[in-house]
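> please find the sequence and the predicted model below.
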Amino acid sequence: MATVDRQRTAGLELNALLQRAFVKTADAADLPRFEAEVAGLAALRETGTVRVPAVGRHGHADGQAFLELEYLELRSLDRTAGATLGRQLAALHRHAGERFGWPTDNFIGLGAQPNGWMDSWPRFFAERRLRPQLALARSKGADRLTLQDGEELCEKVAAFFVDGHPVPSLLHGDFWGGNAGMLPDGTPVVFDPACYHGDREADIAMAELFGGFPESFYAAYREAWPLDSGYEARKTLYNLYHILNHFNIFGAGYLGQAKRMIARLLAELRG
């Protein structure tokens, strides 16, 4: 896709975009984050299951990175839209790949999200999700005991899947209430993805972590595709990834929660 600065004066073009679309801007070095978002939105759109914003141009303008998206008048999900989205997410998750991962690294919020491909989901989650966050947490000042316990947990992730074999579902990847809404006609919309192929329960776990979805959403999803036994323990495992990411981005306020989650998971395994 051609960038604006190849077409006309960058500053004037960015001002024009701001008048007719929803435009995200960031430091120029953050363009890869917008490019990853474009790829994720395209992947979701191609399934024909969920409504996502249309993508315009992206590139550099006026010394900044920008991403032009369709402007949508969004509001909070009501009961009906929540149920519709639950069924749509189950349909999205039935779009499965052959392996776990994603063709390129991308981002989870402001944090880097390593990917690549693996045949083993437990190994992928330990190596591409938990361990990178623990390594970053070390540089952010996490205490030695937390890091040691986190490493022990990584070694034992497979124990949470003795009775289950997840398929590589296409995931939204950053599925919390702030990344979903509905149009005035009730059509659900999702945005700001961090896509990869993984266990579908990871999306549901994050939806429960921060809330923002009506109960009808969870009920409709479970009716369309019931969750496997052992989900409650795996929910904590999956959400530990997001809490560690929040610690690494936002600071020490999330460390205590991460420590409690790690302790709960290890107790489950030792129990």
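That came through fine.
> only C-alpha atoms from now on, for both contacts and neighbour counts.
Noted.
> quick one: Ala137 and Phe247 touch, right?
Yes - if you go by Cα atoms under 8 Å, Ala137 and Phe247 touch, sitting 7.4 Å apart.
> next, the one to line up against it:
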Amino acid sequence: MSATPPSAANHPALPAVEQAIRTRTGNAFRIAAAHPVGGGSIHTALRVEDRSGAACFVKLADAGSAAMFAAEVDGLAAIAASGSFRTPAVIACGTAGAHAFLVLEHLELRPLQSAADGVRFADALVRLHRDRGERFGWHRDNFIGRTPQPNTPHANWAHFFVEHRLRPQFALARAQGFDAELHRQGERLFDRVPALFLDYRPQESLLHGDLWHGNAALLADGTPVVFDPAVHRGDRESDLAMSELFGGFPSSFYAEYRLSWPLHEDYEQRKLLYSLYHMLNHLNLFGRAYQREALRLATRLNQELAQRRD
């Protein structure tokens, strides 16, 4: 077993994490090792083990992140209840002084690689999206990354997306001093978004909400797994658009999804809208490297929607 970095082994929240695991599982779990886990950009992630090798996955952050962890617990529960994907079981969630923690079941995961992997994952996503509600949004607000994501329920998806997705992201970008032209494009776009839904009425599907390849995997037996959700009810196309934004999914995934549940003919245009939301969020979280692409998407959408009206 490799040496544990002091920053992981000596984290002040680990005694509380250990006690929470013991209380929840009713066993004598004692943390013998804590190994940093890569891949996250928001929280400290650790694999903690006892002397027998039993392991848990732990997220640690400042106490202000407690609401973020609670929202993640809620989202994982919703996806698990849909009977679509496997999600890591929640072991504990709480605070310890200045720190918040989330303890999850540790799963041995592998990335999607083969055509068969893509088919399995698509079938699970169709099952998730077939889980329908009565209104768009969610029963609570949550987060996309560490950005607050308002989810006030609404009967109209275009209105919901403008008011609870685009406006907050554009406002945050303006407050951080990003390109004024980006803000002007946003102002033009708000009134034009409904035109994308004149001939298309999305269902209130249960969505993962942050479906990039880093939040998707398989167990060794091929069972599809998702985690780190930003759950809400919305247009299923938005999950697919996010999956395309950064790549990483086999082409068989898209072919199988479309075979099982064909997409509307205007998906490619609405994909720009959904990609814009996530690009704005990346701009607001990670900085100017995403500004040019956010501006490109907003400008192209405005140009195409203006042509529709002419």
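Cool, the structure landed. It should be emphasised that the depicted structure is a prediction, and the values quoted were computed from it without experimental measurement.
> how many residues are close by the residue mapped onto Ala16 of the second structure from the first structure?
By TM-score structural alignment, Ala16 of the second structure lines up with Ala10 in the first structure. The number of residues packed near Ala10 of the first structure is 17, by other Cα atoms under 10 Å.
> with the one 10 residues further on instead?
Neighbour count for Arg20 of the first structure, taken as other Cα under 10 Å: 12.
> from Ala158 of the first structure, how far out is the aligned residue in the first structure for Ala77 of the second structure?
For Ala77 of the second structure, the aligned position in the first structure is Ala42, judged by TM-score structural alignment. Ala42 of the first structure sits 32 Å away from Ala158 of the first structure, going by Cα to Cα, to the nearest Å.
> one more: Ala112 of the first structure?
Applying Cα to Cα to Ala112 of the first structure and Ala158 of the first structure gives a distance of 24 Å.
> and the helices in the first structure?
10-20, 31-46, 79-93, 121-124, 131-139, 144-155, 201-210, 215-224, 231-250, 255-270 (DSSP state H).
> which residue range of the second structure does the fourth one align onto?
To tie it back to what came earlier, the one meant is helix 121-124 of the first structure. With TM-score structural alignment as the criterion, helix 121-124 of the first structure aligns to 157-160.
> how about Trp176 of the first structure: what's its closest non-neighbour residue?
Ala207 (4.7 Å; Cα to Cα, 6 or more residues apart in numbering).
> same check, this time on Leu237 of the first structure
Leu265 (7.0 Å).
> what's the counterpart of the one you found in the second structure?
Match for Leu265 of the first structure (TM-score structural alignment): Leu301.
> and that match, how far is that from Leu218 of the second structure?
Distance from Leu301 of the second structure to Leu218 of the second structure, by Cα to Cα: 35 Å.
> ok, the equivalent of Ala90 of the first structure over in the second structure to Tyr254 of the second structure distance?
Under the alignment (TM-score structural alignment), Ala90 of the first structure maps onto Val126 of the second structure. Using Cα to Cα, Val126 of the second structure is found at 11 Å from Tyr254 of the second structure.
> hmm, back to that, ok, the nearest residue to the match of Ala90 of the first structure once chain neighbours are set aside - contacts?
In space, Val126 of the second structure comes closest to Tyr257 once its chain neighbours are excluded; the distance is 6.7 Å by Cα to Cα, 6+ apart. For Tyr257 of the second structure, the contacting residues are 119, 122-123, 125-126, by Cα atoms under 8 Å, 6 or more residues apart in numbering.
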